[in-house]
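Model the structure of this input:
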Amino acid sequence: MEENSVFHGFKNIYVTIFALFFFFKLLIKIFLALLTHFYIVKGNRKEAARISEEIYGGISESWADRSLLHEAASQGRLLALKTLIAQGINVNLVTINRVSSLHEACLGGHVACAKVLLEHGAHVNGTTVHGVTPLFNACCSGSPACVNLLLEFGAKPQLDDHLASPIHEAVKRGHKECMEILLANNVNIDQEAPQHGTPLYVACSYQRTDCVKKLLELGASVDQGKWLDTPLHAAARQSSAEVIDLLADYGASLRLLNHQGKCALDLATPQSSVEQALLLREGPSSLAQLCRLCIRKCLGRSCHYAIYQLCLPEPLEKFLLYQ
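Alright, predicted model coming up:
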C-alpha cells in the first residue's frame, strides 16, 4: 500500500513537472511572438527574423527552408510551377522568414507565374517577417504588370506604417510607373513612413528627378518630409541642382529648420551647384554672397564685372556692385 502511495506521489510530481514544462514553453513562445511584433514595429526587422526562427524553427508541416515551388517561381519557370502545383504542392508554403512563392515571383517580375499562383489561392497580402508583401516586391522589381495583377486580386496598396511600404520602394528605385499605379489606387501621396519619410522625401534623397516632378505635379506637400527634415533638406545633401529648382518652383520654404536647427543651405556642399542654386533662390543678400564666391574663383580682378553680369538679373546688378 505504501509502495502504491509512493508510486502515485512520484507520478503526480512527474506529471506536474511535465505540465509546468509545457506551460513554461508556451509562455516563452507567446513572449517571443510579442517581441517579434515589437521589433517589426520599431523597424528592427533583422532581429525580428532571428526571433521568428526561434519560434517556428521546428514546425516542418507548414514551413520549409526553400521549396521547389520557390525555385520555379523565382526563376520564372512557368511549366515547372504548374507541374508542382498539379502534384499537390501547397502554393502558400513559406520559408522560415515567411517568404512565399508569390513573393519570389513578384520579386523577379514574373507576372505569368504570379498569376498562376494567385489563381490557385496564393495569399496576395502575405507578409514576411520583415513586413514585406508581394506588392512591395513587385515595386522593388519595377514590374507594372505585377503591380496591376496583385491589385486586381485584392492586394492592399497602402499598408500599416510598421510594414514595408510599396510606394516608398517604387520611388526609391525610380520606378515611376509603379508609383503612379499605386497613387491611382488611392495611396496617400504624403504617407510618412517612420524610417523613410514621405515619398517626395525619398525621391529627393535618392535623386529620382522624374518621381520628384510627378509627385509635385500630383499635389505632394512640398515641405512635408521626415519629421522636421523637409524634401529640400534631403535634396540639399545631394548633388542635383535640378531637384532644388523643382522644389523651389513649387514653393518649398528655403528657411525651414530641421531638428539640428539647420536650413537647406546649411547642408549644401560649399561651392557646389546645389549651394549656388539655393543662393540664387534666397534673394539679394544671398545673390551677393554667390557673386563673391564666383569672384574668389576668378583668377583676375578684371573679370569681376563680367561675373556679376552673369550671376545677376538687371535690377539687382547696380545695387550689388557696391556691396
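
use CA for all of it now, contacts and neighbours both
Fine.

Is I40 in contact with G131, as I believe?
Yes: counting by CA atoms under 8 Å, G131 is a contact partner of I40 at 7.2 Å.

who touches both of these two?
Common contact partners of I40 and G131 (CA atoms under 8 Å, 6 or more residues apart in numbering): H162, L163.

E217 - how many residues pack around it?
Counted with other CA atoms under 10 Å, residues neighbouring E217 total 10.

separation between it and E180?
Separation of E217 from E180 (CA to CA, to the nearest Å): 12 Å.

Show residues contacting stretch 214-233.
Residues beyond stretch 214-233 that count as contacts (CA under 8 Å, 6+ apart) turn out to be 189-190, 192, 194, 196-198, 200-202, 204-205, 244, 247, 250-254, 256-259, 263-264, 267.

just stretch 249-268 next, same as before
216, 222-223, 228-230, 232-233, 236-238, 248, 274-275, 278-279, 282.

Out of those residues, which sit inside helices?
Taking DSSP state H, the ones among the contacts of stretch 249-268 that sit in helices are L216, L232, H233, A236, A248, V274, E275, L278, L279.

Who wins on neighbours among those?
Top of those by neighbour count (other CA under 10 Å): L232, with 32 neighbours.

separation between it and E275?
In terms of CA to CA, L232 sits 12 Å off from E275.

got the residue ranges for the helices in the stretch 151-300 of the chain?
With DSSP state H, counting those that start in this stretch as the criterion, the stretch 151-300 of the chain has helices at 166-172, 176-184, 199-205, 209-217, 231-236, 241-249, 264-267, 273-281, 284-297.

I have a second one here; can you model it like the first so I can compare?
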Amino acid sequence: MEGNSILHAFNNIYFAIFALFCFKLLIKISLALLTHFYIVKGNRKEAARIAEEIYGIAPGSWADRSPLHEAAFQGRLLSLKTLIAQGFNVNIVTIDRVSALHEACLGGHVACAKVLLENGAQVNAVTVDGITPLFNACCSGSAACVNMLLEFGAKPQLESHLASPIHEAVKRGHRECMEILVANDVDIDQEDTQHGTPLYEACTYQRTDCVKKLLELGASVDLGKRLDTPLHAAVRKSSAEVANLLIDYGASMTCRNAEFKCALDLAAPNSKMGKVLLLREGPASLAQLCRLCIRKCLGRSCLYVVHKLNLPEPLEKFLLYR
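Predicted coordinates:
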C-alpha cells in the first residue's frame, strides 16, 4: 500500500513538470505570435521588447531586420540619416547578430557605412556565424569600404574561429581588397583550417591575378592546406596557367599530399595538364614515364608507346632518339 502511494506521488510530480513545460511552451508561442503581429502593424519597438523576453537578447537589440538594416543594405543614405536622427540605435542587431554596418558593407555602400561608423557603429561586430563588417566588405569587393573600416579600427587579422576577410577577397578575385589587407599586416600565409592559405584558396578558385600578386608579395609557394600544396589545387582544377605560374616561382613538383600523391599523380592521363607537368619536369620525368609505359603497354615497342601516350613533341623526340 505504501509502495503504491509513493508511485502515485512520483506520477503526480512528473505530471506537474510536464504541465509546467507545456504551459511555458504555450506562453512562448503566444509571445512569438504577438511579436509577429506587432511587426506587421509596424510597432517594432514593442516587438523588440517582447523578443528580448523570449530570446534573452541584450537590450537595444531587435529580433528582426529593422528599417535601419534595410536602408543600409539598399544604400539609401538620406533615409539612414533620418532614422538615426529619429533615435534609432546604430548597433541594433537581428537574432543572428547582423548589424546595419554589416548590411552596408555587404552592399558596398561606403557612404552609408561611414555615417554608421561616425554615429558609433561597432566596427568589429561579429554575427553568430563569425562574420565581421570587414569580411562583408571583402565579399562585395569594395576597396573603399575596406579602407574606411581599417581607418575606424577594424581588425585585419582575426582570430582563427572567425571568417577570414583575406580568404574571402581571394576567393572572389578581389585583388585590391587583398592587397589592402596584406599592406595592413595580415599574415599572407595565414592557414585557415577549412580553406588553407590565401594562395591555396586562389588556386582552388583559379583566381590567376590573385595568385600572381600573392607570389609577388612573397607568399610561400608550397604552403597550402595541410599537406596539400597550391600546385595540387591547380592540377585538380586543370588550370595550366596557374600551375605554370607556381612552378615559375619555385613550386615543388615532388611534394606529396596526405594520399602520398605528387602533382603529376593528380593529372588525368594524356591531359593537357599532364603534358605541361611532364614538360616542366624535363628528363627527370623519364623514370615515371617508363613506369607508365610498363603499366599501359607491356611488350610494345617504344615507338608504339610514344604514339599511344600522345606526348608533347620535345619529350617524344627525347624518347625516340635515346
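
TSV for the ones in helices among the contacts of stretch 249-268 of the first structure, including distance to C106 of the first structure?
Conversion of those to TSV gives the following (distance: CA to CA, whole Å):
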residue	distance to C106 of the first structure
L216	28
L232	33
H233	34
A236	34
A248	37
V274	38
E275	41
L278	41
L279	45
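
Closest to I55 of the first structure out of the residues you listed?
Taking CA to CA as the measure, I55 of the first structure lies nearest H233 of those, at 42.1 Å.

OK, contacts around the aligned residue in the second structure for P157 of the first structure?
By TM-score structural alignment, P157 of the first structure lines up with P156 in the second structure. Neighbour list for P156 of the second structure: L134, L150, P165, L181, N184, D185, V186 [criterion: CA under 8 Å, 6+ apart].

ok, now with 7 Å
For P156 of the second structure, the contact set (CA atoms under 7 Å, 6 or more residues apart in numbering) comprises L181, N184, V186.

longest helix in the second structure, by residue count?
Longest helix in the second structure, counting by DSSP H: helix 2-41.

List the buried residues for stretch 230-243 of the first structure?
For stretch 230-243 of the first structure, a neighbour-count test (16 or more other CA atoms under 10 Å) marks 230-241, 243 as buried.

And stretch 198-211 of the second structure, by the same measure?
198-208, 210-211.

what's the answer for stretch 61-68 of the second structure, then?
Going by 16+ other CA under 10 Å, stretch 61-68 of the second structure has these buried residues: S61, W62, A63, D64, R65, S66, L68.

Next, work out how far apart A220 of the first structure and L183 of the first structure are.
Going from A220 of the first structure to L183 of the first structure by CA to CA gives 11 Å.

Spit out the residues that contact the two alike.
By CA under 7 Å, 6+ apart, A220 of the first structure and L183 have these common neighbours: I189.

the more surrounded of these two?
A220 (20 against 17).

circling back to that earlier point, could you dump the helices of the stretch 151-300 of the first structure into CSV and include distance to E2 of the first structure?
Listed next are these as CSV, based on distance: least, CA to CA, whole Å:
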stretch, distance to E2 of the first structure
helix 166-172, 71
helix 176-184, 77
helix 199-205, 77
helix 209-217, 84
helix 231-236, 82
helix 241-249, 90
helix 264-267, 86
helix 273-281, 92
helix 284-297, 100
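
mind checking which of the ones you listed is nearest K115 of the first structure?
Closest approach to K115 of the first structure among those (CA to CA): helix 176-184, 17.7 Å.

Run through the neighbouring helices and strands of the closest one.
Using 3 or more CA pairs under 7 Å, 6 or more residues apart in numbering; DSSP states H and E, the elements in contact with helix 176-184 of the first structure are helix 144-152, helix 166-172.

any idea which of those helices is most buried?
helix 166-172 (a mean of 27; mean count of other CA atoms under 10 Å).

What distance do you get for the nearest residue to A233 of the second structure once chain neighbours are set aside to S79 of the second structure?
Among residues not flanking A233 of the second structure along the chain, T204 sits closest, at 5.3 Å (CA to CA, 6 or more residues apart in numbering). The gap separating T204 of the second structure from S79 of the second structure is 41 Å, by CA to CA.

G196 of the second structure too?
41 Å.

same question, G3 of the second structure
From G3 of the second structure to S79 of the second structure the distance is 71 Å (CA to CA).
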